[in-house]
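K.L.:
Next input, structure requested:
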Amino acid sequence: MSSLPVLFVDHPFPDLYRDLVDDRATIVGSGTDDGLVRADAVIAGAVRHWNAAEFALAPSLTVISRVGVGYDNVDVADAHAAGVVVCNAPLAPMVSTAEHTIALMLAVTKHLPHQMARSNGGLKGEPVGRALELDGRVLGLVGLGRIAGRVAVAAQALGMRVIATDPGIAESPVDGVDLVGLNELLAMSDVVSLHAPALPSTIGIIDADALERMQPGSYLVNCARGPLVDHDALLAALDAGHLQGAGLDVTDPEPLPAGHALLDRHDVVVTPHIASATVAGRRRLYEHAIDNALAVLAGRPASIVEPPA
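P.N.:
Okay, the predicted model is just below:
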């Protein structure tokens, strides 16, 4: 009988990444509950919610390792109570997500959906030069973790001044990025980009009041978590012309239902939570998730999510 550790994958495991396991472990599950009872580790996607009831189904479980940064779908307190270590992969999506953030910022500030509609014959008349030149403009980052730090460097290369707000740090880890309060950031920024986790203190942080504090004619980008933004308030700010546009890789709900008012607007770009889904980024997510799980099982250092106080 094999002595290899058993990794339960709670979603269909892509054959493309089978080589990341090879003879290091045995993969079970892959979208079914087969093998959960003998699983040493779970490789968790973003859909299934893992709590005390789920952990009770896996008496041998030692670690649950997320294929991603966020762990909203894992009850860390329940895991801790069950003796299960929770891991995430904070470095894996950093490059791809930062690039996607810059791509959304450029798409909306250059009014690309509007101009594409013009090219396709959907809009008539002379073009209006409303696109924003980013050189010399201010980018405000809500959260200054790894992804936001990389966004900051890219934005500085475009000639932007970058400011940030993050209650979790005392001084900026990125040269040339000034830390300010949230209200100051909203008032100063031509583009506000969200990089905070979904916590009780951050859910709905961009509400009607926050949007009103943003500069007239400014833009919002969100590649973090959908619940950070009140979408009804966002629509109202766009309809009123207070905001010029928004780029969203994450929404609430996710995905948005067909016919949602945020879809098919010329001032909004919505992508389906795929910021990290480059070829390199997806492989890195699975690589880090598997490596974390096997490291915990072997007693080696891993990227561990601390249980709540």
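
K.L.:
rest of the way, CA atoms for contacts and neighbours
P.N.:
Noted.

K.L.:
so where do the helices sit in the stretch 51-200 of the chain?
P.N.:
Using DSSP state H, counting those that start in this stretch, the helices assigned to the stretch 51-200 of the chain run over residues 52-56, 76-81, 94-109, 112-119, 146-157, 182-188.

K.L.:
helices or strands next to the fifth one in the packing?
P.N.:
Think helix 146-157. Under the contact criterion of 3 or more Cα pairs under 8 Å, 6 or more residues apart in numbering; DSSP states H and E, helix 146-157 touches helix 94-109, strand 138-142, strand 161-165.

K.L.:
returning to what we had before: mean neighbour count and distance to Ala170 added to the helices of the stretch 51-200 of the chain, as a markdown table?
P.N.:
Converted to a markdown table, the helices of the stretch 51-200 of the chain look like this (neighbours: other Cα atoms under 10 Å; distance: least, Cα to Cα, whole Å):
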| stretch | mean neighbour count | distance to Ala170 |
| --- | --- | --- |
| helix 52-56 | 14 | 36 |
| helix 76-81 | 18 | 26 |
| helix 94-109 | 21 | 22 |
| helix 112-119 | 15 | 38 |
| helix 146-157 | 20 | 15 |
| helix 182-188 | 20 | 14 |
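
K.L.:
for comparison, sequence B:
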Amino acid sequence: DAFPKEGVDHICTQVELDELLAKSDVISTHAPYIPANGKVITKEFISKMKPGAILVNTARGELQDVDAIIEAIESGHLAGAGLDVLENESQFFFKDLRGQDISDSAVKKLVDLYPKVLLTPHMGSYTDEAVENMVETSFNNLKDYLETGECSNDF
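P.N.:
Prediction:
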């Protein structure tokens, strides 16, 4: 987080990002993409990571510089990466690409770096519980609008 949290010292130790990157064996990102902030996982970010660390991005593809990740894996600075997000991922995920060439050279390189790179589709919202919650919330929103003209999830 950009700001230290209060009341969590009993369950975790908060450190500055540079210290976290230098000491951690695995870095896992869980952040929204904010266009004004640009990419977070850059060549500079990766260069601060502990040699031999593993990068996991299950947040947003726009947060990462894929070429920087590839370079770090090829050089041996990173031991590997687990990615379930890519920029423009709809071109690649949930499609049968067997027997086809991958047109994006960076994505092709990621695929070719297996097993150092595990590339999977983002599935967080496809669990039974997540789908049930989405349907229930949508139903309740519609019911509220029909009955009162308002709902608690109105933006």
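
K.L.:
TM-score of the superposed pair?
P.N.:
Put the two chains on top of each other and the TM-score (TM-score structural alignment, normalised by the length of structure 2) is 0.75; 139 aligned residues with a Cα RMSD of 2.5 Å.

K.L.:
So which of the helices and strands packed on helix 146-157 of structure 1 is nearest Gly241 of structure 1?
P.N.:
helix 94-109 (14.1 Å; Cα to Cα).

K.L.:
For that closest one, which helices and strands make contact with it?
P.N.:
Using 3+ Cα pairs under 8 Å, 6+ apart, helix 94-109 of structure 1 sits against helix 146-157, strand 218-222, strand 243-248, strand 268-270.

K.L.:
Let's see that with 7 Å instead.
P.N.:
Other helices and strands packing on helix 94-109 of structure 1, by 3 or more Cα pairs under 7 Å, 6 or more residues apart in numbering; DSSP states H and E, are helix 146-157, strand 243-248.

K.L.:
Which residue in structure 1 aligns with Gln14 of structure 2?
P.N.:
By TM-score structural alignment, Gln14 of structure 2 lines up with Leu179 in structure 1.

K.L.:
ok, that match to Val142 of structure 1 distance?
P.N.:
10 Å (Cα to Cα, to the nearest Å).

K.L.:
between those two, what contacts are shared?
P.N.:
Common neighbours of Leu179 of structure 1 and Val142 (criterion: Cα atoms under 7 Å, 6 or more residues apart in numbering): Ala164, Thr165.

K.L.:
so stretch 42-57 of structure 2 corresponds to what in structure 1?
P.N.:
Counting by TM-score structural alignment, stretch 42-57 of structure 2 corresponds to 207-222 in structure 1.

K.L.:
thinking again about what came up before, please say which of Leu179 and Val142 of structure 1 ends up with more neighbours.
P.N.:
Val142 (25 against 22; other Cα atoms under 10 Å).

K.L.:
The more buried one and Leu194 touch, don't they?
P.N.:
Yes - contact criterion Cα atoms under 7 Å: Val142 of structure 1 and Leu194 qualify, at 4.9 Å.

K.L.:
how about the helices and strands packed on helix 94-109 of structure 1, which one is nearest Leu228 of structure 1?
P.N.:
Going by Cα to Cα, the one of these nearest Leu228 of structure 1 is strand 243-248, 11.3 Å.

K.L.:
What residues in structure 2 pair up with the closest one?
P.N.:
Strand 243-248 of structure 1 maps onto residues 78-83 of structure 2, going by TM-score structural alignment.

K.L.:
Mean deviation, that stretch versus structure 1?
P.N.:
Once the two are superposed, stretch 78-83 of structure 2 sits an average of 0.8 Å from its aligned residues in structure 1 (mean Cα distance after the TM-score superposition for structure 1).

K.L.:
which other residues reach that stretch?
P.N.:
Residues outside stretch 78-83 of structure 2 that contact it (Cα under 7 Å, 6+ apart): 51-58, 72-73, 116-120.

K.L.:
What residues of that stretch count as buried?
P.N.:
Leu78, Ala79, Gly80, Ala81, Gly82, Leu83 (16 or more other Cα atoms under 10 Å).

K.L.:
what does stretch 225-244 of structure 1 give?
P.N.:
For stretch 225-244 of structure 1, a neighbour-count test (16+ other Cα under 10 Å) marks 225-231, 233-235, 237-238, 242-244 as buried.

K.L.:
what are the ranges of the strands in structure 1?
P.N.:
Listed in chain order, the strands found in structure 1 under DSSP state E are 6-9, 26-29, 41-44, 63-66, 85-87, 138-142, 161-165, 178-179, 191-194, 218-222, 243-248, 268-270.

K.L.:
what span of structure 2 lines up against the second one?
P.N.:
Same thing as strand 26-29 of structure 1. Under the alignment (TM-score structural alignment), strand 26-29 of structure 1 falls on nothing in structure 2.
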